[in-house]
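Q: what's the 3D shape of this:
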Amino acid sequence: MTVPHSSFWSSDRIKEEQSSRELISPFVGGFVKQSAYELALGSEVFITSEHTKRRLAPNEQISIPPGQFALLLTHEQLDIPNDVIGFISVRYTIKRKGLINVSGFHVDPGYCGRLKFAVYNAGSQNIVLSRGQRVFMIWFTNLTEPTSDPYQNKSTEQNEITAEDVMSLQGDVASPAALKDRIDSLQTEYDRRLSTMDDRVRQGLGALEDKIATRSKVATGLLVAFVVEFLILIIVLVVGFFFQRPTTIVVPEPKKDTPGIQQNSNTSQANNNRNSPG
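A: Prediction:
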């Protein structure tokens, strides 16, 4: 058994398949380019910064801020056969501005309905789109045989952005731009506090230097007074040493014996001799 070869469709093949079975509705042959079909932005969008979905009037514009997600509904409805798979992307002219497709890159065999593109603005500026603008692209390739488990959900949920879709993307998104602003704000606050702290440190050092200078002056004054008093004491001692009068010690001369005294002495000696026995 020969297995059919799987390959991507050319532009002519897309037009041929469209003429035999309705793949895309509405279909405009002029939007088949480089083996892909260009899909347009439809009537419903949801941007995380707006909290609820919007319905767009013809040619109405939307703006996706940096760092925000969005759900974009296509204008066209698709009816993918069971033996075909589609591959999707954002057009390069829009992708290069920073709009990234984060919802997946293929369309299942058997899928029927509009496509919901979940996108993220990774750029630094708002991305502006308008209803009816050619934003997306789809390529087709055939399978070797029809799949036995095609996509089964044929509900109308595929043709609108539902409340569940909105709730799945709700919440604050920390965009790079918002984070940059926050970092800049913190840097400014840090610089302010650092400057205030530096001023306080300088004031404290100035006060400390004043106290040290005052105490140094007091210590210097005390030292000078001590040195002066010490010098005065030295001077007084030196002057007293050189100019003090010496003390004269008078030694009395021995007295000479007089004749009367000598005679009395001799008489006393004679009397003593008489009185002595034998």
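
Q: When you work out contacts or count neighbours from here on, use the C-alpha atoms and nothing else.
A: Fine.

Q: Quick check, central residue of this protein?
A: Centroid-nearest residue in the chain: Ile183, 5.3 Å away (criterion: C-alpha atoms, centre = their mean).

Q: could you say what helices and strands the strand or helix carrying it packs with?
A: Ile183 is located in helix 176-243, with elements delineated by DSSP states H and E. Contact here means 3 or more C-alpha pairs under 8 Å, 6 or more residues apart in numbering; DSSP states H and E; on that basis helix 176-243 packs against no helix or strand.

Q: ok, then the element right after it?
A: helix 259-275.

Q: Please enumerate the helices of the stretch 1-150 of the chain.
A: In the stretch 1-150 of the chain, the helices defined using DSSP state H, counting those that start in this stretch lie at 11-20, 92-95.

Q: buried set for the first one?
A: For helix 11-20, burial by neighbour count (16 or more other C-alpha atoms under 10 Å) applies to 11, 14-15.

Q: repeat for stretch 33-43
A: Buried residues in stretch 33-43, counted by 16+ other C-alpha under 10 Å: 35-43.

Q: what residues are up against Trp9?
A: Residues near Trp9 by C-alpha atoms under 8 Å, 6 or more residues apart in numbering: 35, 139-142.

Q: now with 10 Å?
A: The neighbours of Trp9, taking C-alpha atoms under 10 Å, 6 or more residues apart in numbering as the test, are 15, 17, 35-36, 139-142.

Q: I'd like the helices of the stretch 1-150 of the chain as CSV, with distance to Val84 appended.
A: Shown next, in CSV, are these (distance: least, C-alpha to C-alpha, whole Å):
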stretch, distance to Val84
helix 11-20, 11
helix 92-95, 24
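
Q: for comparison, sequence B:
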Amino acid sequence: MQATGFWSGETLKDRLETLITPFDPERVDCSAYTLTVGHEIYVSPNEAIQDPLSVTVKQLGDGEGFTIPPGQFAFLLTQEKIEVPNDALALISIKAKIKWRGLINVSGFHVDPGFRGRLIFSVYNAGPVTVHLRQGQQMFLIWFANLDKPTAFARNQPVQESFPPDLISGISGELQSLAGLNKKIKDLDQSLTDRVHSIEKEQTYYRFIAIIIVALIVAMITTWIRDGGISRAFAPHPTEFRSSPTPTTTATPIEPGNELPRTAPTPMTSTPPGK
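A: Purely as a prediction, here's the structure:
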């Protein structure tokens, strides 16, 4: 029966040269080995992306940086290829300095016996700020432990070189994270506040115009009253006291030669009584 237990740093240096490619003895950290970020990554889109469904796997150049926004998932592929023998089991994690930024490993914590290829780390940014990373950064840790004997149930699959085709489609599209929802709520609150302020300004403007109009009307009425407008309004109309016109005769002019003959007045005679 094989002795069980985690491999020491010395065992890692002796055995990992044939199990990890490329292998660097300087990356043995106590009883763990440090792995780096590879060239292939996927970061789920947030609300800042106009077309979330267009986001796909990204190929990084050497040392190229990338970010994982708050509340977003990411798939990270290791630069190194790993092989776990049939008589061992591996455990994986993220370095503490990176976990303190809020990045959580949600892909699982072990590697099956018989696995071969690059490891895929599924991470979630549970922190309040964006996490900045780069290709080649030392980010992951792996431990090896012996089984009591070689297992016949070891994993027997092709070498994993990149992300499986169906891996990305499962989380494509925008993810409604708490940070994203909080930002949307703040944006909506700011929009409503700006709208209320705009309406208040409009109301103040219209109230000012209404006051001016009322003041002008009052001034006009006051001037009209001062100038006797009420007396003129209630005084009788002049036509009510106008008398009927006196008929006038028009003298017809007499042409010369057409004058009427003048006659002497007939003397009055008295008749004697008895005549």
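
Q: sorry, back to before: from Tyr111 of the first structure, how far out is the residue nearest to the centre of the first structure?
A: 45 Å (C-alpha to C-alpha, to the nearest Å).

Q: so who does the aligned residue in the first structure for Arg134 of the second structure touch?
A: When the first structure is aligned by TM-score structural alignment, Arg134 of the second structure is paired with Ser130. Residues in contact with Ser130 of the first structure, defined by C-alpha under 10 Å, 6+ apart, are 40-43, 56-63.

Q: Kindly report the same for Leu169 of the first structure.
A: By C-alpha under 10 Å, 6+ apart, the residues touching Leu169 of the first structure are 46-48, 51, 68-71, 118.

Q: which residue in the second structure lines up with it?
A: Using TM-score structural alignment as the criterion, Leu169 of the first structure maps onto Ile171 of the second structure.

Q: Then that match would be within a strand, right?
A: No. Checked against DSSP: H, G, I helix; E, B strand; the rest coil, Ile171 of the second structure lies outside a strand; its state is coil.

Q: can you pull out the strands in the stretch 151-275 of the second structure?
A: Counting by DSSP state E, counting those that start in this stretch, the stretch 151-275 of the second structure has no strands to list.

Q: Tell me how many other residues crowd Ile212 of the second structure.
A: Neighbour count for Ile212 of the second structure, taken as other C-alpha atoms under 10 Å: 12.

Q: Would you check how far apart it and Phe163 of the second structure are?
A: According to C-alpha to C-alpha, Ile212 of the second structure and Phe163 of the second structure sit 73 Å apart.

Q: And Val28 of the second structure, by the same measure?
A: To Phe163 of the second structure, Val28 of the second structure is 27 Å away according to C-alpha to C-alpha.

Q: Same check on Ile199 of the second structure?
A: 53 Å.

Q: same question, Phe75 of the second structure
A: The value you get for Phe75 of the second structure to Phe163 of the second structure, if C-alpha to C-alpha is used, is 8 Å.

Q: which residues do the two both contact?
A: 40-42, 57, 120.

Q: Of the residues you listed, just the buried ones, ChimeraX syntax please.
A: Buried residues among these (16+ other C-alpha under 10 Å), as a ChimeraX selection:
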select :40,41,42,120
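
Q: and the shared contacts of Phe75 and Phe163 of the second structure as JSON lines, adding distance to Thr223 of the second structure?
A: As requested, those are exported to JSON lines (distance: C-alpha to C-alpha, whole Å):
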{"residue": "Glu40", "distance to Thr223 of the second structure": "86"}
{"residue": "Ile41", "distance to Thr223 of the second structure": "83"}
{"residue": "Tyr42", "distance to Thr223 of the second structure": "80"}
{"residue": "Val57", "distance to Thr223 of the second structure": "82"}
{"residue": "Ile120", "distance to Thr223 of the second structure": "90"}
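
Q: Closest to Lys81 of the second structure out of the shared contacts of Phe75 and Phe163 of the second structure?
A: Using C-alpha to C-alpha, the shortest approach to Lys81 of the second structure within these belongs to Ile120, at 10.7 Å.
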